Every structure is written in C-alpha cells, then in structure tokens.
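*Asks:* Dropping the sequence and predicted coords here.
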Amino acid sequence: MTEQRERGVDAGQWTSGNQIERDLVLTDADFARIRELIYQRAGIVLAEHKREMVYSRLAKRLRHHNMTRFTDYLVRLERQPEAKEWEAFTNALTTNLTAFFREAHHFPLLAEHIRHKQGPVTIWCSAASTGEEPYSLAMTLLETLGPKAAQAKIIATDIDTDALSRARAGIYPQEQVRKLDEARVKRFFQKGTGQHQGLARVRPEVSELVEFMPLNLLAPQWPVKGPFDAIFCRNIMIYFDKETQAKILKRFAPLMKPDGLLFAGHSENFSYISDAFKLRGQTVYTRA
C-alpha cells in the first residue's frame, strides 16, 4: 500500500485554506450504505472516521465509470449482484499492510513445531495479501526441513484479488528485500537487471511451495482442506466484529491437526472470543 493510500489522500481532492473539497459527491447516506455493504460482503467493520479513506479509495472506481455521485455507483452495484465490479469494490476497501518476516518471533516457533514432523507439512496463510507472509513461511520451511520441504505445502488465500496477482508474481522492490539478512537475500531471491533493475523476485524453490487462491472468510464454503499443522490468521481479525471473529475461529478448529498452531496478530486476542482455542504463547494458540 502506498503512503498516499494510507493517508487517504486522493488526486481528486484539493485544499482551499483548511477546507477539503471534492469533485465527487459522497453523502452521509452513501457512506452508511458503503459501510453496510462491505460488512455484508467481507465482514469488514468501517469506523466513522474512515470516511476520507473510503472516498479516496473508491473515487477511482467512480471515475472509471464516468460517474460523479457515489449514489449512482452504489445503485449500479446493487442492481448487479453478480457483477465483476463487486470485486473491485471489495479490493478497494481492503487494507494490505505486510512485510517479510513481520512479527518475527512467530517464525522460530513455527520452525520448532515442524522440525520433527513426520509426513508432509501443510500450512494455511489465510490473509496472504501481496505475498510477503506466505513466502516468509516458505523460506522458514526450506531453512528448517531442508530437502523434505519439497513435500510441504502452503495454501495462501486472500479476498483481495489484486493483491493476490502481485503475490503470484513474487516481485518486490529491492529496498524491501534488503531488510532481510544477507544470507536469506542471496539464497531466496533473484536480483533484477536491465528493465527489472531495482526489483527482486523470489526463487522458484520458494514460490513452488505456495499455492495462491481467492477466499472470503465469510463465504459459506472454503476451498481449503485440512488438516493443517498451522494456520496463520494475523492482523485480519481486527477488521471484524467479535461475532464474526467467533464464527471464523469455530470454523478453523476442525481444519487443524490435534497439535496444530494458530498464529494471531500482535494486537489480536482470541482467548475471550472463542473456547475452541487456548493461548500457548505470545499470540500463538492451540486447539482447546
């Protein structure tokens, strides 16, 4: 996500004194309807203060359709419940903040958990975003299991299809990759040259361990099958209300092996939401 997108600033906005003016019309009723629709569609709870962000992210969709009023855009959406535009609407309102080996304490815990596993290791990364997390998992498997990692599988899912396209490509700015230690960069990345100068791509032995697919955690059917040695569901539950969180956790439990681990984000606490899991360590859970 760009810094501009994070700030909620849009090219169609400009300032006059302290006043932010807009070339598109977003009414209170429009904003309320957008909040309702994204909750129904993806379980995302948008707070009142997210209005500027909503305007910024959806403005390009209105301009794409040569519209000036959010009301017209929403009417068009709701008249076509199966339209491809719903995907663009959802993608626009999905936040993708991620990094390689984010919340680094989780990866040694995973390594220790799988080190002596008999049989293929399977992991579900349920909020894959642009791919940094599942590729970090793949690197951990390669470092821990050696040749046996070739039998392992990481299922990486996300609701944002644009983010998944970037994840499948596995290409990142070199300044992002340089944050890793030098040994990992040399082992797991190819440095771009020529027209790809300044970019790095994950090596095939990393990408081959990961299968990307779209998945909405609110969908009645999930295209994933367990049992998994670990499920990573980090920094996504914070966008859901507690009722939605509890439903998702209840569905996770039967997809995990008896000793499987569930990894949560640093600001997420599942202990008071579901009795299906118990806390094992810092934001790491086991089945109850």
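*Replies:* Happy to help now that I have it.
*Asks:* drop to CA atoms for contacts and neighbour counts, all remaining ones
*Replies:* Will do.
*Asks:* Helix or strand: which one has E112?
*Replies:* In this structure, E112 sits in helix 106-114 according to DSSP states H and E.
*Asks:* and the next element down the chain from that helix?
*Replies:* strand 122-125.
*Asks:* buried sites along that next one?
*Replies:* With burial defined by 16 or more other C-alpha atoms under 10 Å, the residues of strand 122-125 counted as buried are 122-125.
*Asks:* Same check on stretch 256-265?
*Replies:* Those would be 256-257, 260-265, for stretch 256-265 by 16+ other C-alpha under 10 Å.
*Asks:* ok, those residues vs L62, which is closest?
*Replies:* Set against L62, the nearest of the buried residues of stretch 256-265 by C-alpha to C-alpha is G265 (33.7 Å).
*Asks:* how far away is the closest residue to the closest one other than its chain neighbours from E243?
*Replies:* Of all residues not flanking G265 in the chain, R234 sits nearest, at 4.1 Å (C-alpha to C-alpha, 6 or more residues apart in numbering). Distance, R234 to E243, using C-alpha to C-alpha, to the nearest Å: 17 Å.
*Asks:* So between these two, which is more surrounded?
*Replies:* Ranked by neighbour count (other C-alpha atoms under 10 Å), R234 and E243 place R234 first, with 22 against 11.
*Asks:* Put together a markdown table for the buried residues of strand 122-125, with distance to Q221 on each row.
*Replies:* What follows is the buried residues of strand 122-125, written out as a markdown table (distance: C-alpha to C-alpha, whole Å):
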| residue | distance to Q221 |
| --- | --- |
| T122 | 20 |
| I123 | 19 |
| W124 | 16 |
| C125 | 17 |
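*Asks:* Can you give the contact residues for stretch 122-130?
*Replies:* The contact list for stretch 122-130 (C-alpha atoms under 8 Å, 6 or more residues apart in numbering) reads 96-98, 133-134, 152-160, 163-167, 227-234, 236.
*Asks:* among these, which ones are buried?
*Replies:* Using 16+ other C-alpha under 10 Å, the buried members of those are 96, 98, 133-134, 152-160, 163-165, 167, 227-234, 236.
*Asks:* Take these and keep only those in strands.
*Replies:* The strands, defined by DSSP state E, take in 153-158, 228-233 from the buried ones among the contacts of stretch 122-130.
*Asks:* then this one, side by side with the first:
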Amino acid sequence: MSGSAARSVRQGFEFTDQDFSRLRELVYRHTGIRMADNRRDLIYGRLSRRLRALGLRSFGAYCRLIEDGHNDELEAFTNAVTTNLTAFFREAHHFDYLAETLIPELLKRNRDSRRIRLWSAGCSTGEEPYTLAMILRESIPDIHNWDVRILATDLDSEVLLKASAGVYEQQNIEGVLGSRLKRWFRKGTGTNKGKARVVPQLQELITFGKLNLMEGWPMKGPFDVIFCRNVLIYFDKPTQKKLFDRFADILVQKGHLFIGHSESPMDLTDRFALIGQSIYKKNR
C-alpha cells in the first residue's frame, strides 16, 4: 500500500500515514514545531507509550483525545514530542564570549542601573542556565551589589522539574572541569550517590518557568542577553521570523542573541547584525 493508506503495525499498534499527518498537525498547532518526515519513528516511539499508559488501542483515539482539549493529556503530549538535548558549556565559544567580552561591556553600560537580565529560552534540563550562572558568578566579583537575574523557560514541564532541582548524573557534568566542578557542585550521598547537585549560589540567580514561545510572553524584560540555541530549527521560516522580531522587541538596544549554528535571522529580519559565530547584536 502507499499514500494515506500506507500503514505500519508495530508492537500491536497500527500507525498509518493519516495518523502521522494528523499528529504532526497537532504538534504544530500546540507547539509551533514542524515535524519532518524523518520524525515518524520518533513520534511513534514516544506516543505509543502514552497509548499504553492510557489503555488506548489506536492512534486515532489518541488524536481525538488531544483534539478534544484534554488538558492533562495535552501537557503529556507536549512533553513527549519535545526534543531535549543539552549539556553544560555546550558550544563553549558562546560562554567564552560572554565572559571575556559581553559581561565587561554590560558592567560598563549598566553601571548606573546595576541591573543585568538574561533569558535562557528552551532551557531543557537546566544545563544552559546553570552554565550562565557560573559565568556570571565568576565574571562579576561584586555580584552581590548587582541586580542580576536569569529567566529560564521551556515548554516541557517535566524537564523544568529536573532543572529546578539541579541534580545531575555524574556523566552529565563531565563538561565541567577542574576547580569549576569543585566550586559549583556538591557530590551526592546515600540515595544520590553517583549524582551531583549545583550549589545554591547558582540556583538563586535563576527563575524557572513554563513558556510556549508561540503564545503570549508574560515577562516584560527588557533583556540584555537571550540564549535560544537549537530551538528555532524546529520552526518553519514564517514562525522563525516572528520569533526573531519578538526577541528584538524584548531585548535592550544593542542586546545580544545567541542561537544555534544551524539558525540565522539574516534572511528573515534586518534587526540583528552578526558579530561572531552564531552571536548576533540587535541593531534596531
């Protein structure tokens, strides 16, 4: 069979092209994310677990549940289809630029207000905002005399719970080396043996919250810095343009935007200028 009649039956579930198309449309409607054709196996694998948990026998029944607006399952659906891949000091050149160039610039520019605001948009399990907090603590000697805050948001409520807890498996902190590891983490004991927790001095700089980038943003800003890395690649071009313009709206003049190496605003808006490897400055 081919076209919409094509189907696959795996582990007892029928999964037709029509099911896949319907689910992709639901993903887009609720998250703004465009699922490519090669995401079929990912969709099946993640959502088949939801069918088993709910005692459903078909993807059609699951689609109807989401379409009917079942709020609890809508959150579980969103969590299931959201891809979360992150690491401490991922794309290290961004954090080098932040520490060596941008923070000294902000300390001069904001010396009167003594206020610095950063946003980690798509923070996943927290590695990015905690890395930002380390850099801020290390780069601002008198940080206690400054009003410094990091907003960390994500669409997935489950990863936000892990992020706010700040507890990580040993293998997840391998990117944090030497004295930095000793300074910013505490080894777990008892039931937490083999894990490590970030110190409270990092957690107190961060506010975690659930946010769908496609919906209203309750925060007013303005932000000096936005990190939104490897998030925009999941959106189509019109949605990317909308988000780049919204980022520009909420950034201060000459504010900085850090994005993934596969992302670029250059053909979508003229409100940013490239100043480094996937680092942009707002120009209007």
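*Replies:* Here it is on my side, so go on. If you're wondering where the values come from, they're calculated on a predicted model, not measured in any experiment.
*Asks:* Report the TM-score for the pair.
*Replies:* Remark: TM-score between the superposed chains equals 0.91 [TM-score structural alignment, normalised by the length of the second structure]; 268 aligned residues with a C-alpha RMSD of 1.4 Å.
*Asks:* Columns distance to T140 of the first structure and secondary structure on top of the buried residues of stretch 256-265 of the first structure, output as a markdown table?
*Replies:* Compiled in a markdown table, these are given as follows (distance: C-alpha to C-alpha, whole Å; DSSP: H, G, I helix; E, B strand; the rest coil):
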| residue | distance to T140 of the first structure | secondary structure |
| --- | --- | --- |
| M256 | 20 | strand |
| K257 | 20 | strand |
| G260 | 17 | strand |
| L261 | 15 | strand |
| L262 | 16 | strand |
| F263 | 15 | strand |
| A264 | 18 | strand |
| G265 | 18 | coil |
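*Asks:* Tell me the one of those nearest R35 of the first structure?
*Replies:* Proximity of these to R35 of the first structure was ranked by C-alpha to C-alpha; the top entry is G265 with 23.8 Å.
*Asks:* which ones are touching that closest one?
*Replies:* 103, 233-236, 283.
*Asks:* try 10 Å this time
*Replies:* Contact analysis of G265 of the first structure by C-alpha atoms under 10 Å, 6 or more residues apart in numbering lists 102-103, 106, 232-238, 282-284.
*Asks:* which among the residues you listed gets closest to E87 of the first structure?
*Replies:* The closest of the contacts of G265 of the first structure, once distances to E87 of the first structure are taken by C-alpha to C-alpha, is I236, at 18.2 Å.
*Asks:* Against T101 of the second structure, how distant is whichever residue in the second structure pairs up with that closest one?
*Replies:* I236 of the first structure maps onto V231 in the second structure, with residues paired by TM-score structural alignment. Counting by C-alpha to C-alpha, the separation of V231 of the second structure from T101 of the second structure is 25 Å.
*Asks:* And the strands in the first structure, which stretches?
*Replies:* Counting by DSSP E, the strands of the first structure are 13-16, 19-22, 122-125, 153-158, 171-173, 189-191, 199-202, 210-214, 228-233, 256-264, 277-281, 284-287.
*Asks:* Distance to L249 of the first structure for those strands - can I get that in JSON lines?
*Replies:* As requested, the strands of the first structure are arranged in JSON lines below (distance: least, C-alpha to C-alpha, whole Å):
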{"stretch": "strand 13-16", "distance to L249 of the first structure": "40"}
{"stretch": "strand 19-22", "distance to L249 of the first structure": "41"}
{"stretch": "strand 122-125", "distance to L249 of the first structure": "14"}
{"stretch": "strand 153-158", "distance to L249 of the first structure": "16"}
{"stretch": "strand 171-173", "distance to L249 of the first structure": "32"}
{"stretch": "strand 189-191", "distance to L249 of the first structure": "35"}
{"stretch": "strand 199-202", "distance to L249 of the first structure": "32"}
{"stretch": "strand 210-214", "distance to L249 of the first structure": "19"}
{"stretch": "strand 228-233", "distance to L249 of the first structure": "10"}
{"stretch": "strand 256-264", "distance to L249 of the first structure": "10"}
{"stretch": "strand 277-281", "distance to L249 of the first structure": "8"}
{"stretch": "strand 284-287", "distance to L249 of the first structure": "10"}
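*Asks:* Quick one, which of the ones you listed gets closest to A47 of the first structure.
*Replies:* Closest among the strands of the first structure, once you apply C-alpha to C-alpha, is strand 19-22, at 19.8 Å.
*Asks:* May I see the buried residues of the closest one?
*Replies:* Per 16+ other C-alpha under 10 Å, strand 19-22 of the first structure contains these buried residues: R22.
*Asks:* now it: how far from the chain's centre is it?
*Replies:* 31 Å (C-alpha atoms, centre = their mean, to the nearest Å).
*Asks:* Check which helices and strands that strand is in contact with.
*Replies:* strand 13-16, helix 51-64 (3 or more C-alpha pairs under 10 Å, 6 or more residues apart in numbering; DSSP states H and E).
*Asks:* Out of these, which gets nearest to E208 of the first structure?
*Replies:* The nearest among those, by C-alpha to C-alpha, is helix 51-64 at 33.0 Å.
*Asks:* quick check: the closest one aligns to which part of the second structure?
*Replies:* On the second structure, the counterpart of helix 51-64 of the first structure by TM-score structural alignment is residues 40-53.
*Asks:* That stretch vs the first structure, mean deviation?
*Replies:* Compared with the first structure after fitting, stretch 40-53 of the second structure deviates on average by 0.7 Å (mean C-alpha distance after the TM-score superposition for the first structure).
*Asks:* Flag every buried residue along that stretch.
*Replies:* 40, 43-44, 47-48, 50-51.
*Asks:* same question, stretch 231-251 of the second structure
*Replies:* For stretch 231-251 of the second structure, the neighbour count (16+ other C-alpha under 10 Å) marks 231-235, 239-241, 243-245, 247-251 as buried.
*Asks:* try stretch 277-288 of the first structure
*Replies:* 277-279, 283-287.
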